[in-house]
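Trainee: Kindly return the folded structure for what I paste below:
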Amino acid sequence: MSEMKDMIVDVVERMLKEKVDKELVDTVEQGHWAPELWDLFKENGMTAVAITEENGGAGGDIEDLLNIVRLTGKYAAPIPFAETTFANYLLEFTSLQVIEDLATYMLCPNQAFTLENGKLTGEAMQVPWARHTKHLVTLAHSTEGTHLVEIDLSQAEIKLSTNLASEPRDTVIVNHAKVSQISAVLSYDKIHAITTLNTAFQLALMTGAVDKINDLTVQYTKEREQFGRPIHRFQLVQQHIVHLAGETAIALAAFNNVTEALQTNSQNSEVAYARIRFEEIIQAVTTIAHQVHAAIGTTHEHSLHQFTRRLWSWRDEGVSTSYWTHFVATQLLENSGDSLWGYLTSFSASSPLLKVEG
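Mentor: Just a heads-up that it's a prediction; the model follows:
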């Protein structure tokens, strides 16, 4: 990252260290809201990052934004920052007007929402933070094709629910709701680009959580003593820590490769590789962390579960790994002739499957 990007990350991390603790996360998991934290992000212009100044944003690029999202994952920040910024990023991406209020999104599978005469009808489950937001950005299907639309959620019936991490994941029901904005018909390539961006945001959140779990586990092995010495002095524990550090390094390298690829518009393969590899990362990281922490890591008093539950929840949301494995398989089949070697080696220098940065 550039010096300016480093400065942005440092400012956000200081804010999160000061304002987000286990008690705040617990409070929001019980159904409350964190207005002070949201106002702090908004007042400091973080919700406008990666939106052009012409559209009222703060400028910056997708790398800036994804690194802020990564930090919200690292501190389990209980606000819909990723959802609001992604919703606005999609609006600008499809040449619509960005919005200033809290927003969320849902990329609905199986034609969950239908659009007819400017009215939206349908039902979507697991909509992030719907109860606290004012706008929904979603895909809608008409007789002409698929569009991106934005509606005011005051027109919707919202049924409250949560995911495994006790984050709001509500059901939104609309019946002939008036659409505030509608895009032109989206091509397959544009829909795939939206899916790719959505996965990149999820990878940012998961990378932050993996990084935090590694920090918590290393710290615990230095504090916990057994047989008169810290447990990190035992060879078996050291083996666990080395494995955990390796998976964390792979996660960070994969995330960095994704942000770099997004900047150069070659994101498809990097996002696919990263999302596939994260299945193994999440399994290894959560297993090792809970083994090392033992029983205390599962108690409410310890903060570890706040991050492992989020990892498990975020892994199961959005586009699944099977989508990306199918994408990679299709790419390989299309290049299975004389061009296969060139296809494989063209990604070898930056693939998160092969590259780990210290």
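
Trainee: drop to CA atoms for contacts and neighbour counts, all remaining ones
Mentor: Fine.

Trainee: can you map out the helices along the stretch 201-350 of the chain?
Mentor: 235-263, 267-293, 304-315, 321-334, 340-345 (DSSP state H, counting those that start in this stretch).

Trainee: which outside residues touch the fourth one?
Mentor: Same thing as helix 321-334. 269, 272, 273, 275, 276, 279, 340 (CA atoms under 8 Å, 6 or more residues apart in numbering).

Trainee: follow-up on the earlier one: can you say which of the helices of the stretch 201-350 of the chain is nearest to residue 36?
Mentor: Of all those, it is helix 304-315 that lies closest to residue 36, at 20.5 Å by CA to CA.

Trainee: which helices and strands does the closest one pack with?
Mentor: helix 188-223, helix 267-293 (3 or more CA pairs under 8 Å, 6 or more residues apart in numbering; DSSP states H and E).

Trainee: quick one: buried residues of the longest one?
Mentor: Put plainly, it is helix 188-223. Across helix 188-223, burial judged by 16 or more other CA atoms under 10 Å covers 191, 193-194, 196-214, 216-218, 220-221.

Trainee: now do the shortest one
Mentor: Residues 267-278, 281-282, 284-286, 288-290, 292-293 are the ones in helix 267-293 that count as buried (16+ other CA under 10 Å).

Trainee: could you say what helices and strands it packs with?
Mentor: Helix 267-293 sits against helix 188-223, helix 235-263, helix 304-315, helix 321-334, with contacts defined as 3+ CA pairs under 8 Å, 6+ apart.

Trainee: Please tabulate those helices in CSV, including the columns distance to residue 147.
Mentor: Output for those, formatted as CSV (distance: least, CA to CA, whole Å):
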stretch, distance to residue 147
helix 188-223, 9
helix 235-263, 23
helix 304-315, 25
helix 321-334, 21
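
Trainee: what's the closest of those helices to residue 25?
Mentor: Judged by CA to CA, the one of the helices and strands packed on helix 267-293 that comes nearest to residue 25 is helix 304-315, at 8.1 Å.

Trainee: quick one: the closest one to helix 188-223, angle?
Mentor: Helix 304-315 and helix 188-223 meet at an angle of 160 degrees, taking axes from the mean of the first three to the mean of the last three CA atoms, to 10 degrees as the criterion.

Trainee: Please find the angle between the direction vectors of the helix or strand harbouring residue 86 and helix 188-223.
Mentor: Assignment of secondary structure by DSSP states H and E places residue 86 within helix 81-93. Inter-element angle recorded for helix 81-93 and helix 188-223: 160 degrees (by the same axes, to 10 degrees).

Trainee: Throw the helices of the stretch 201-350 of the chain into a markdown table and include distance to residue 4, thanks.
Mentor: Shown next, in a markdown table, are those (distance: least, CA to CA, whole Å):
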| stretch | distance to residue 4 |
| --- | --- |
| helix 235-263 | 16 |
| helix 267-293 | 23 |
| helix 304-315 | 29 |
| helix 321-334 | 33 |
| helix 340-345 | 33 |
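
Trainee: Let's see this one next, to set against the first:
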Amino acid sequence: MLQNDIDFLILGGGCSGLSLAYYLSFLPNNFNILIIENKLLYNNDKTWCGWRINNHAFLSCCKTFWYSFYFKKANPYYSIITSSIPYENIRSIFFYKKVLNRIQNIYNIKSYNNKIINIKEYNGYVAVKLTNGKYKNARWVLDTTPKPINFSSYSPWKYQTFFGIELYSTKNFKFFSTPYLMNFYINKYLQYNQVNFIYILPLKTNNFLFEWTIFFSKDVFFIKTLFKFYLNLQIGKSNYQILREETGHIPMAYITNKTTLKNLAQIYGCYIRTSNGFSFHEIQKWAIKCAYNISINKKLILPKISYFFIFLDYIFMKTIELYPKISLLLLTNIFYKTNSDSLIYFFTNYYKFLDLLNILFFIKPKFFLLYTIFLNLFN
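Mentor: Take a look at the predicted model:
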């Protein structure tokens, strides 16, 4: 066996890797922990949104949150959804700074800038080869880096692609003062059998985040072109200034990760509910448990989603794929008919039995969902 120069190696300094390192920094351990990240500088490259069911360690990174939002399916019709649970917006740059400021003062956590070429597991340790030709050997390795995923043609698991623009407007648009969580009206302009929606977040006076999301596609150029055309129509080309752009692909899939749960664990997207795509708060729940298990029990653990939710999400995503024209009806009925708090608890995996009954009772049209279940049971 080669001599391990590291006890615990975290591959990838994104939300998952840094969250785990942050919580490890507060727990008693004498491990040598190393984070390997390819990027040289951290910037405001992402926005994480979701419902805050419980307080978390990064409340100071949340600069804006709301208790009500619009849900729009047709012009001029929309609903105002009100909840007792805040929907929050977290800028990635504040998260990065908080974690990096914390771990730079912790003697046993270091970071290293390089790119991973290969990972190989041996008996009792893992060897990681880097682009500079060096190897890093560790007792445990957690690989959080994005990986290409080939979905089968039958599987409903696909990518959710988003493109966002944060802008400053020279005019004060009062109709953007309340966030639009989902605006499906844009589908009117598209002869395109995929789910599209825009959400709009008022960050502060005259400062907004617009983001276009599409299921089942990775064509960023298509989204970007249509999005800027949409903004020019809504706001006027001369009435706004682009402050920054963000884009990404989220695997809307239940991913089975190869791991021995002893030395190597590979995670990517397996903490995401495929029916909603919210990840930040799920990552925090997993990172706290994983950090505790590493420090106390000397074991890695993976995020877990119950098989019940996997089944529900599978049927929901398959129905959207098979019947794209009724998918908007399914989505809008869920928001219009269901108690807001019950819906939020369901999406965030904090539901109680009555919340589940509320969802199952009001989701319509049920025929398509039941037919999808029938197809999967008898094919």
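
Trainee: Quick TM-score on the pair, please.
Mentor: TM-score for the superposed chains, counting by TM-score structural alignment, normalised by the length of the first structure: 0.28, backed by 182 aligned residues with a CA RMSD of 7.2 Å.

Trainee: sorry, back to before: select, out of the helices and strands packed on helix 304-315 of the first structure, the one closest to residue 178 of the first structure.
Mentor: Nearest of these to residue 178 of the first structure, taken as CA to CA: helix 188-223 at 22.9 Å.

Trainee: Okay, residue 129 of the second structure and residue 120 of the second structure: tell me how far apart.
Mentor: With the distance defined as CA to CA, to the nearest Å, residue 129 of the second structure ends up 8 Å from residue 120 of the second structure.

Trainee: quick one: residue 136 of the second structure is in a strand?
Mentor: Yes: per DSSP: H, G, I helix; E, B strand; the rest coil, residue 136 of the second structure lies within a strand segment.

Trainee: Please look at it and residue 119 and confirm they touch.
Mentor: No: Residue 136 of the second structure is not in contact with residue 119 according to CA atoms under 8 Å; the separation is 9.7 Å.

Trainee: any common contacting residues for those two?
Mentor: Counting by CA under 8 Å, 6+ apart, the shared contacts of residue 136 of the second structure and residue 119 are 127, 128, 129.

Trainee: And the host helix or strand of residue 321 of the second structure, what does it pack against?
Mentor: Residue 321 of the second structure belongs to helix 307-322 when assigned by DSSP H and E. Judged by 3+ CA pairs under 8 Å, 6+ apart, helix 307-322 of the second structure is in contact with helix 324-337, helix 366-378.

Trainee: try it again with 10 Å
Mentor: strand 207-215, helix 324-337, helix 366-378 (3 or more CA pairs under 10 Å, 6 or more residues apart in numbering; DSSP states H and E).

Trainee: circling back: out of the helices and strands packed on helix 267-293 of the first structure, flag the one nearest residue 71 of the first structure.
Mentor: Using CA to CA as the criterion, the shortest distance between residue 71 of the first structure and those is 5.7 Å, found for helix 188-223.

Trainee: Please name every helix or strand in contact with the closest one.
Mentor: Counting contacts by 3+ CA pairs under 10 Å, 6+ apart, helix 188-223 of the first structure packs against helix 62-74, helix 81-93, strand 146-152, strand 229-230, helix 235-263, helix 267-293, helix 304-315.

Trainee: Rebuild those as CSV, extending it with distance to residue 332 of the first structure.
Mentor: As requested, these are exported to CSV (distance: least, CA to CA, whole Å):
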stretch, distance to residue 332 of the first structure
helix 62-74, 28
helix 81-93, 29
strand 146-152, 28
strand 229-230, 49
helix 235-263, 19
helix 267-293, 11
helix 304-315, 25
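
Trainee: and the longest strand belonging to the first structure, which residues are buried?
Mentor: Longest strand in the first structure, counting residues (DSSP state E): strand 169-182. For strand 169-182 of the first structure, burial by neighbour count (16+ other CA under 10 Å) applies to 169, 170, 171, 172, 173, 174, 176, 177, 178, 179, 182.

Trainee: what's the angle from that strand to strand 146-152?
Mentor: Using the same axes, to 10 degrees: strand 169-182 of the first structure against strand 146-152 is 100 degrees.

Trainee: and strand 169-182 of the first structure, what does it pack onto?
Mentor: For strand 169-182 of the first structure, the elements it packs on are strand 113-116, strand 119-128, strand 135-141, strand 146-152, strand 157-159, judged by 3+ CA pairs under 10 Å, 6+ apart.

Trainee: quick one, which of those strands is nearest to residue 250 of the first structure?
Mentor: The nearest among these, by CA to CA, is strand 119-128 at 27.7 Å.

Trainee: Walking through the stretch 51-200 of the second structure, point out its helices one by one.
Mentor: 92-103.

Trainee: I'd assumed residue 128 was in contact with residue 159 of the first structure.
Mentor: No: Residue 159 of the first structure is beyond contact range of residue 128, at 11.9 Å (criterion: CA atoms under 10 Å).

Trainee: So for these two, which residue has more residues nearby?
Mentor: Neighbours per residue, other CA atoms under 10 Å: of residue 159 of the first structure and residue 128, the larger number sits with residue 128, 25 against 14.

Trainee: Skip the chain neighbours and tell me the closest residue to the more buried one.
Mentor: If the residues on either side of it in the chain are set aside, residue 128 of the first structure comes closest to residue 169, at 4.6 Å by CA to CA, 6 or more residues apart in numbering.

Trainee: Please report how far the one you found lies from residue 313 of the first structure.
Mentor: 11 Å.

Trainee: all helices of the stretch 201-350 of the second structure, in order?
Mentor: Under DSSP H, counting those that start in this stretch, the stretch 201-350 of the second structure gives helices at 220-234, 280-292, 307-322, 324-337, 340-347.

Trainee: which secondary structure elements does the shortest one contact?
Mentor: Right, helix 340-347 of the second structure. Packing contacts for helix 340-347 of the second structure, counted by 3+ CA pairs under 10 Å, 6+ apart, involve strand 47-51, strand 78-91, helix 324-337, helix 353-362.

Trainee: just checking, what packs against the second one?
Mentor: Put plainly, it is strand 78-91 of the second structure. Using 3+ CA pairs under 10 Å, 6+ apart, the elements in contact with strand 78-91 of the second structure are strand 47-51, strand 62-72, strand 180-183, helix 324-337, helix 340-347.

Trainee: repeat for the shortest one
Mentor: Strand 47-51 of the second structure sits against strand 62-72, strand 78-91, helix 92-103, helix 280-292, helix 340-347, with contacts defined as 3+ CA pairs under 10 Å, 6+ apart.

Trainee: how does it look with 6 Å?
Mentor: When contacts are defined as 3 or more CA pairs under 6 Å, 6 or more residues apart in numbering; DSSP states H and E, strand 47-51 of the second structure sits against strand 78-91.

Trainee: Tell me the buried residues in the strand it packs on?
Mentor: By neighbour count with 16+ other CA under 10 Å, strand 78-91 of the second structure contains the buried residues 78, 81, 83, 85, 86, 87, 88, 89, 90, 91.
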